[in-house]
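S.K.: Below are the sequence and a predicted model for it; my questions follow.
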Amino acid sequence: MEHETLFPLLCKTAEGNKDAFAKLYEITSSQLYAVALKLLKRPELADEATQDAYIKIWHNAGSYQRTKGTVLTWMVSIVRYRALDLMRYHNVRNEVELTDEAAAIPDAPQAFQLGGEQQKLAACLDELDGPQRQAIHLAYVNGLSHQEVVNYLSSPLGTIKSWIRRGLQSLQRCLSL
């Protein structure tokens, strides 16, 4: 789907094509909203983060670099950063509990119902060692900063950064197969 659908739509969006942008929104909005809601836990803030992300996507579509990841990954990172900004601004982090790692990774029956990309991501996450998976989960699912992951896992900052960096590299390799 990525290469056949999203990339051409993003290229047309970069040229100012509103119909392509509308189609891109139609295809990806539920996924981006889910990311924002997972981090923010409040629908009104998730709506705001998603809307702000699409404005940024519209204005920056031409800056997307295919070598740095998929279109959807690029879009998710935009909504994630916006959600993190809103978390800081509204101090949302104090209102939510950290999610249980096991609850965030689907079990086999759940994974069967997920789309192909989500199934592959779940399988790739399972291939990571425990500390890498946990650090990535805390940073990307719970939206913690590196320093907060350090405090939560009681490990040095350099170790946390290494786990996250190596884990993301492993995920990227696994997902590109």
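M.R.: Done, it's in.
S.K.: Only C-alpha atoms from now on, for both contacts and neighbour counts.
M.R.: Noted.
S.K.: any idea where the helices of this protein begin and end?
M.R.: Secondary structure of the chain (DSSP state H): helices at 7-14, 18-40, 43-60, 71-90, 101-104, 108-113, 116-127, 130-136, 146-153, 157-176.
S.K.: which of the residues in the second one are buried?
M.R.: Taking 16 or more other Cα atoms under 10 Å as the neighbour-count basis, helix 18-40 is seen to contain the buried residues 20-21, 23-25, 29, 32-40.
S.K.: adding another structure so you can compare the two:
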Amino acid sequence: MDVPEMTADSQRLADLLRQISCHDHAAFRQLYDLTSRCLYGVIVRLVRKAELADEILQETYINVWQQAGTYVAGISAPMTWLISIARNKSLDRLRKGKLELESCPAPSCEARDADDEGPAEAVSELQLYLEAIERGALQRCLSLLDPSHRQSIMLAYYHGLSHGELAAHMRVPLGTAKAWVRRGLRDLRACCR
């Protein structure tokens, strides 16, 4: 399997992960500063609750601190590895049923204070516009994928199926399901560049 050459940003993240595996606190802080916004976005899209997303983000970075030595550059890009940790932490929380939909009657709901700061602050119109453009590009690229690859990615990333569950659902061998996801992600990455 050909391993794509790392970009400068990916190499920097890989170097930070290597330093973190030796318990370098400064490297951990740099990694957090470079990646937390993206990971928070992944988490909040999955769990849809800011306070829960904050907890999962913390759990994600605890896992990164403890497991940085397990990252292998030839298998995935550093950001892909980090996103998979955040995604898995989010899906674990959802699967455990700890996320309950809250019904909120109008009289008891209170708006956030205007001076409340943090990652859950209001999304600007520009951010919404940029996200809409990204969604459109992603949908276009998904539509160009082989149907089995597209379905595999959708089931794995949007519905949270594991490779085993994916293979059972699509009635194919486990290796085939894994290959479809891997090839689909490769083609998707190439299209989105």
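M.R.: Done, it's in. Note that the coordinates shown come from a computational prediction; the quantities given were computed from them, not determined experimentally.
S.K.: Turn the helices of the first structure into TSV, including distance to Met1 of the first structure.
M.R.: Formatted as TSV, the helices of the first structure follow (distance: least, Cα to Cα, whole Å):
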stretch	distance to Met1 of the first structure
helix 7-14	9
helix 18-40	10
helix 43-60	19
helix 71-90	10
helix 101-104	24
helix 108-113	17
helix 116-127	9
helix 130-136	25
helix 146-153	32
helix 157-176	14
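S.K.: that older thread, closest to Asn142 of the first structure among the buried residues of helix 18-40 of the first structure?
M.R.: Leu39 (5.8 Å; Cα to Cα).
S.K.: Looking for the alignment partner of that closest one in the second structure.
M.R.: In the second structure, the residue paired with Leu39 of the first structure according to TM-score structural alignment is Leu46.
S.K.: Verify the stated contact: that match with Asp92.
M.R.: No: counting by Cα atoms under 8 Å, Leu46 of the second structure sits too far from Asp92 to count as a contact (11.0 Å).
S.K.: which ones are touching the residue most central in space within the first structure?
M.R.: Geometric centre of the first structure, nearest residue: Val76, 4.3 Å, by Cα atoms, centre = their mean. Contacts for Val76 of the first structure (Cα atoms under 8 Å, 6 or more residues apart in numbering) come out as 32, 35.
S.K.: quick one: what's aligned to it in the second structure?
M.R.: Under the alignment (TM-score structural alignment), Val76 of the first structure maps onto Ile83 of the second structure.
S.K.: Distance check, the residue nearest to Ser29 of the first structure when sequence neighbours are not counted against Tyr25 of the first structure.
M.R.: Residue nearest to Ser29 of the first structure in three dimensions, not counting chain neighbours: Thr50, with 7.7 Å by Cα to Cα, 6 or more residues apart in numbering. Thr50 of the first structure sits 10 Å away from Tyr25 of the first structure when distances are taken as Cα to Cα, to the nearest Å.
S.K.: where's the counterpart of Val172 of the second structure in the first structure relative to Leu128 of the first structure, distance?
M.R.: Matched by TM-score structural alignment, Val172 of the second structure corresponds to Gly158 in the first structure. Distance from Gly158 of the first structure to Leu128 of the first structure, counting by Cα to Cα: 18 Å.
S.K.: returning to that earlier point: any idea how far Ser29 of the first structure is from the residue nearest to the centre of the first structure?
M.R.: According to Cα to Cα, Val76 of the first structure stands 10 Å off from Ser29 of the first structure.
S.K.: Over to Ile57 of the first structure?
M.R.: Taking Cα to Cα as the criterion, Ile57 of the first structure is separated from Ser29 of the first structure by 12 Å.
S.K.: Same question for Asn142 of the first structure.
M.R.: Between Asn142 of the first structure and Ser29 of the first structure the distance, using Cα to Cα, works out to 20 Å.
S.K.: try Asp52 of the first structure
M.R.: The spacing between Asp52 of the first structure and Ser29 of the first structure, counted by Cα to Cα, is 12 Å.
S.K.: what's the answer for Ser77 of the first structure, then?
M.R.: Counting by Cα to Cα, the gap from Ser77 of the first structure to Ser29 of the first structure is 13 Å.
S.K.: do Val71 of the first structure as well
M.R.: To Ser29 of the first structure, Val71 of the first structure is 13 Å away according to Cα to Cα.
S.K.: try Ala122 of the first structure
M.R.: In terms of Cα to Cα, Ala122 of the first structure sits 21 Å off from Ser29 of the first structure.
S.K.: residue contacts, the counterpart of Gly143 of the first structure in the second structure?
M.R.: Correspondence of Gly143 of the first structure to the second structure, assessed by TM-score structural alignment: Gly160. The contact partners of Gly160 of the second structure, taken as Cα under 8 Å, 6+ apart, are Leu91.
S.K.: try it again with 10 Å
M.R.: Residues near Gly160 of the second structure by Cα atoms under 10 Å, 6 or more residues apart in numbering: 46, 87-88, 90-92, 94-95, 153-154, 166.
S.K.: can you put those in a markdown table and add distance to Gly69 of the second structure?
M.R.: Compiled in a markdown table, the contacts of Gly160 of the second structure are given as follows (distance: Cα to Cα, whole Å):
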| residue | distance to Gly69 of the second structure |
| --- | --- |
| Leu46 | 27 |
| Arg87 | 19 |
| Asn88 | 18 |
| Ser90 | 22 |
| Leu91 | 23 |
| Asp92 | 22 |
| Leu94 | 27 |
| Arg95 | 27 |
| Ile153 | 27 |
| Met154 | 30 |
| Leu166 | 29 |
